[in-house]
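Visitor: below is the sequence, then the predicted model.
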Amino acid sequence: MPTWPFDNSYAALPDTFYARLSPTPVAAPGPIRVNRALAAQLGLDADWLASPEGTQVLAGNALPEGAEPLAAAYAGHQFGGFNPQLGDGRAVLLGELLDTRGERYDIQLKGAGRTPWSRGGDGRAPLGPVLREYLVSEAMHILGVPTSRALAAVTTGETVYRDRALPGAVLTRVARSHIRIGTFEYFAARKDTSALRQLADHVIARHYPEAAHSDNPALALLQGAIARQAQLVSQWQLLGFIHGVMNTDNMLLSGETIDYGPCAFMDDFHPEAVFSSIDHNGRYAWCNQPSIAHWNLSVLAQCLVPLLHDNQAQAVALAQAAVDAFPERFLAAHQQGIARKLGWQGSAEGDRELVEELFDLMAAERVDFTLCFRSLADFADPGSPAPKVDGLFSPPASLLPWIQRWQGRCEQDGRSAAERQGAMYRANPVFIPRNHLVEDAIAAAVDRADFGPFEALLARLSEPFDYDPQARRYALPPQSGEVVHQTFCGT
């Protein structure tokens, strides 16, 4: 077995942070896919990972040398209600690798069996959610959104029982860490200030090393986390992405997207869009994601109060001031992002009103979110030879006066039409993991053991900004009978 370059720092923390245990072996693991580019970045041999011996490791049947497997403890607010004891219920962290650039990544097996925090669950993952996470997380990475990633997926040769009998699978997930807001909540709920300080020091060293040199490292950590979440959620909004389950245990201190359970990209634009089958009141709707991130960060701030200042009142004031900066940070990130999508280099008077009018028109007409923005890129230089999406999408009549005003605004921006269009094409994808395509790929794999649609969709998503008319079906919105109304977490 090849040597994996493990350098495990989380396992060096006290035992109160985790439970040491190995993955539960599976009956007959089989390979689905290895992410060869990511394997190369991590210094791993993709051919070996795809081999029978490598598949045994990716399924949890064998451990690579240097692994220190564990399941992490954490708490969390789930749909607003606090649960003091959650933890990895079906995931085992094998350890941490330093990649070819010296950057640290967790290697985790998701669906690896029961842990002390399985809460009566089987600790396994059905094939469908594994494929969904692989597809969507890799698409997000290509789109430039900070995210956990999929190194590999394997079948288990075992059946998982949910609403029906389903084939089982294991996902090898890679993230800069799996430390969550809920990890801080776990120790704050127990009033374990010593553990809180150890956790904060670990996160600072790992994700915010500049904070170590601050006069108040814990405050700098909080401010850094707020800045990263503002940027992250603005990117979600600009892509029409709905996370679906923004619980505090699903928000990473690294600032990456994680837990692609009931997630979805919008087709028709509707600000209150919800896809999660368990979000009955729309708490995590697209329009609510910035305010939920703000709320979650206030929870992190409360956890850090004991570390911010010896004086309670001053500590609370520092925490409140940091959290109060989130809306402005989010707005700044969102404005920069929407300017890129609309082809503007700078800002001008009236921009905000023009953007708000666009979203109002899009909502009123229920236009396709992705294709609407992509068609604006076509309008930036109508005479260019680049393939257009006009055969897929035509702006409604009510949007045409707005387009004329937008074109007038673009003329003030000082770039040529060709330069503007090129920049807009790079900011507005044409291929996204549309829900009906993801569901088709999952159904083929689950029902017929046919991974061809999964592979074909993954290949198309690797080039989201380059429109190829030969691949138009991957850009088309769903027909009426193809619309996906709900997505599921798979636990």
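Guide: Nice, thanks for sending it over.

Visitor: only C-alpha atoms from now on, for both contacts and neighbour counts.
Guide: Noted.

Visitor: all helices for the stretch 251-400 of the chain, in order.
Guide: With DSSP state H, counting those that start in this stretch as the criterion, the stretch 251-400 of the chain has helices at 289-308, 312-324, 326-341, 351-365, 369-380, 400-411.

Visitor: hmm, I was thinking of the stretch 1-150 of the chain
Guide: 36-41, 46-49, 52-59, 127-142.

Visitor: circling back to that earlier point, looking at the helices of the stretch 251-400 of the chain, which is closest to residue 139?
Guide: helix 369-380 (14.1 Å; Cα to Cα).

Visitor: residue 471: how many residues sit nearby?
Guide: 11 (other Cα atoms under 10 Å).

Visitor: which SS state does it fall under?
Guide: Three-state call for residue 471 (DSSP: H, G, I helix; E, B strand; the rest coil): helix.

Visitor: pretty sure residue 318 is touching residue 310, no?
Guide: No. At 11.7 Å, residue 318 does not count as touching residue 310 under the criterion of Cα atoms under 8 Å.

Visitor: more crowded one of those two?
Guide: Shown here are residue 318 and residue 310; by other Cα under 10 Å, residue 318 has more neighbours (17 against 10).

Visitor: got a list of what that one touches?
Guide: Counting by Cα atoms under 8 Å, 6 or more residues apart in numbering, residue 318 touches 219, 308.

Visitor: next one: it from residue 260, what distance?
Guide: 33 Å (Cα to Cα, to the nearest Å).

Visitor: now residue 213
Guide: The gap separating residue 213 from residue 260 is 35 Å, by Cα to Cα.

Visitor: neighbour count for those two, which is higher?
Guide: Counted by other Cα under 10 Å, residue 213 and residue 260 do not tie: residue 260 has more neighbours, with 24 against 9.

Visitor: pretty sure residue 135 is one of the things the more buried one touches, is it not?
Guide: No. Residue 260 is beyond contact range of residue 135, at 9.6 Å (criterion: Cα under 8 Å).

Visitor: helix or strand for the residue lying closest to residue 466 once chain neighbours are set aside, which one?
Guide: Ranked by Cα to Cα, 6 or more residues apart in numbering and with sequence neighbours excluded, the top spatial neighbour of residue 466 is residue 430, at 7.2 Å. Under the criterion DSSP states H and E, no helix or strand holds residue 430.

Visitor: another structure for you, compare them:
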Amino acid sequence: MSFNLCGDDACQPTPPTPLPNPYWVAFSPSAAKLIDLELGSDEFPKDPEWLDLLAGNQLHVGEHLFSNPISTAYSGHQFGSWAGQLGDGRAILLGDINHLELQLKGAGRTHYSRMGDGRAVLRSSIREFLCSEAMHALHIPTSRALSVVGSKQAVRREAMETAAVCSRIAPSFIRVGHFEHFASLQNIVRLKELAELLITQFYPGCHEQKDPYLYLFKEISTRNAKLVANWQSVGFCHGVLNSDNISVLGLTIDYGPFGFLDHFEIDHICNHSDHGGRYAYHRQPQIMHWNMACLASAMLPLVELGHSSEESQILLRSALEEFPVIYAAEWQRAFRSKLGLQSEEDGDIELIERLLQAMHDSRVDFTNFFRGLSNLKKDSSPIEIVQRNEFIDRENIDLWFADYIQRLQRESLSDGAKKDTMNLTNPKYILRNHLAQVAIEKAQQDDFSEVQRLQQILMNPFDEQEAFDHYSKPPPVDMQRIVVSCSS
């Protein structure tokens, strides 16, 4: 479903800028299946013209002709302040393929590039490619990355780098910012068209409701509440949760200065441009709630079509208050699952919070701790548990382990079944910053083998993959503070 609301206030025709001498850096056979793309024995497209299409050098391949590529306008709040009109500064929507939108990121200037060149660099393209596919494998809703195409074309960021184009696919790339855009223009006609488009394509149940636009808001809010709860459960930090970066389908989009937690810090900031810590790990739920308030404000004129202004505000405020309830339920479900708890008890939340506080105090590795917890048996003694050695306050963690063991003893699963279940919830492999950095540095020397190897490992994050066990280890000391910023 392409964004079909083009006009002087919605989007602009945007042909890609050709990329000189393109070459494959990475490709996702898993994503390719979504668009029925035929692959060769090397798991890259069988038709060589796909390289030029995904580089932005041509608009047709085989039976596919993308005759109307566009970039879209949206507005939004950035770091809590109204930024006005923004838009696809380096993203070009080619069109639909197999009911999915195909977009090129980094294919040149658009109408909304402002002072930018519209290009992406190899470094950021690799990071987005790997993380999109890693998140999919972690069962977290996300846009997908189909490919990275590189070129020796020079691009200036903090230093000179080389250009790349990352191709992305999703059911839709419509954002909260699109609603904010039309609302800021007081264009109720376009606002209504956008809502109807979403309802028809993705939220058909809204048509059965008395207040379809209010119900649409609730559905979008629910998806994003569950999304951020699942981010928290795998230690994912988005980095730039501006309202224009929020999908109305509840997808993870716009991979910029993201990062997965290594050692657990509840207030970890993954984006060094975020000087105030607005988008720190522990603030992500609050900020997503704030973004839903921005959406509610933008959708207010639609709800007012069936109610008075005062009634509409009350209805939307009430709907907005459902967000923290939905988030809490999903967060609790996720962390119970991480601890191997299938039933619910009143003391579970306190048990989870005590653990997270202890992990924060001792900077325990988030992913490895939960993965290793599956080995704990119901008849274990706290002092026998190897993981206690990761904590500074042994007495405190021993008390926690004793309470946790007692809690496990009230569960019906055997030790073996519990381990299997927990290992399907707690990944062994995540995209740690130091792993991405190693792959990027090799790619910058024209060696793409590490990108492709890391891609394969991350597509099976819950498997043991013993040959790649070292990819599950925390970063060495000299790579614990890799700096990632919005320019990435």
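Guide: Structure received. None of the values given here were measured: they were computed from a predicted structure.

Visitor: give me the TM-score for this pair.
Guide: The TM-score (TM-score structural alignment, normalised by the length of structure 2) is 0.93; 473 aligned residues with a Cα RMSD of 1.9 Å.

Visitor: need the helices of the stretch 1-150 of structure 1 in TSV (columns: distance to residue 177 of structure 1 and mean neighbour count).
Guide: Below are the helices of the stretch 1-150 of structure 1 laid out as TSV (distance: least, Cα to Cα, whole Å; neighbours: other Cα atoms under 10 Å):
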stretch	distance to residue 177 of structure 1	mean neighbour count
helix 36-41	16	15
helix 46-49	22	17
helix 52-59	19	22
helix 127-142	15	23
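
Visitor: residue 292 of structure 1: which of those is closest?
Guide: helix 127-142 (20.5 Å).

Visitor: might you calculate how far that closest one sits from the centre of the chain?
Guide: 9 Å (Cα atoms, centre = their mean, to the nearest Å).

Visitor: that helix against structure 2, how far on average?
Guide: Following the fit onto structure 2, the mean deviation recorded for helix 127-142 of structure 1 is 0.5 Å by mean Cα distance after the TM-score superposition for structure 1.

Visitor: aligned counterpart of residue 254 of structure 1 in structure 2, please.
Guide: Using TM-score structural alignment, the partner of residue 254 of structure 1 in structure 2 is residue 249.

Visitor: quick one: contacts for the nearest residue in space to its match that is not next to it in sequence?
Guide: Distances taken as Cα to Cα, 6+ apart place residue 220 nearest to residue 249 of structure 2, at 6.4 Å, with adjacent residues excluded. Listed by Cα under 8 Å, 6+ apart, the contact partners of residue 220 of structure 2 are 248-250.

Visitor: can you tell me what residue 158 of structure 2 aligns to in structure 1?
Guide: Checking with TM-score structural alignment, residue 158 of structure 2 has residue 163 as its match.

Visitor: burial count for that match?
Guide: A count of neighbours around residue 163 of structure 1, defined by other Cα under 10 Å, yields 7.

Visitor: and it, how far from residue 491 of structure 1?
Guide: Residue 163 of structure 1 is 11 Å from residue 491 of structure 1, by Cα to Cα.

Visitor: number of residues surrounding the residue nearest to residue 389 of structure 1 when sequence neighbours are not counted?
Guide: Distances taken as Cα to Cα, 6+ apart put residue 375 closest to residue 389 of structure 1, at 6.2 Å, once the chain neighbours are dropped. Residue 375 of structure 1 has 21 neighbours, counted by other Cα under 10 Å.

Visitor: what does residue 375 of structure 1 align to in structure 2?
Guide: Using TM-score structural alignment, residue 375 of structure 1 pairs with residue 372 in structure 2.

Visitor: and if you look at residue 201 of structure 1?
Guide: Counting by TM-score structural alignment, the partner of residue 201 of structure 1 is residue 196.

Visitor: are we agreed that its match is in a helix?
Guide: Yes. Per three-state DSSP, residue 196 of structure 2 lies within a helix segment.

Visitor: related to what we said a few turns ago, these two touch, right, the match of residue 254 of structure 1 and residue 223?
Guide: Yes. Contact criterion Cα under 8 Å: residue 249 of structure 2 and residue 223 qualify, at 6.9 Å.

Visitor: looking at these two, which is more packed in?
Guide: Of the pair residue 249 of structure 2 and residue 223, residue 249 is the one with more neighbours under other Cα under 10 Å, namely 24 against 19.

Visitor: give the contact list for the aligned residue in structure 2 for residue 240 of structure 1.
Guide: Residue 240 of structure 1 maps onto residue 235 in structure 2, with residues paired by TM-score structural alignment. Residue 235 of structure 2 makes contact with 260-261, 281, 366-367, according to Cα under 8 Å, 6+ apart.

Visitor: if we go to 7 Å?
Guide: 260-261 (Cα atoms under 7 Å, 6 or more residues apart in numbering).

Visitor: show me which strand runs longest in structure 1.
Guide: Using DSSP state E to define each element, structure 1 has its longest strand at strand 149-161.

Visitor: tell me which residues in it are buried?
Guide: Going by neighbour count (16 or more other Cα atoms under 10 Å), the buried part of strand 149-161 of structure 1 is 149-156, 158-160.
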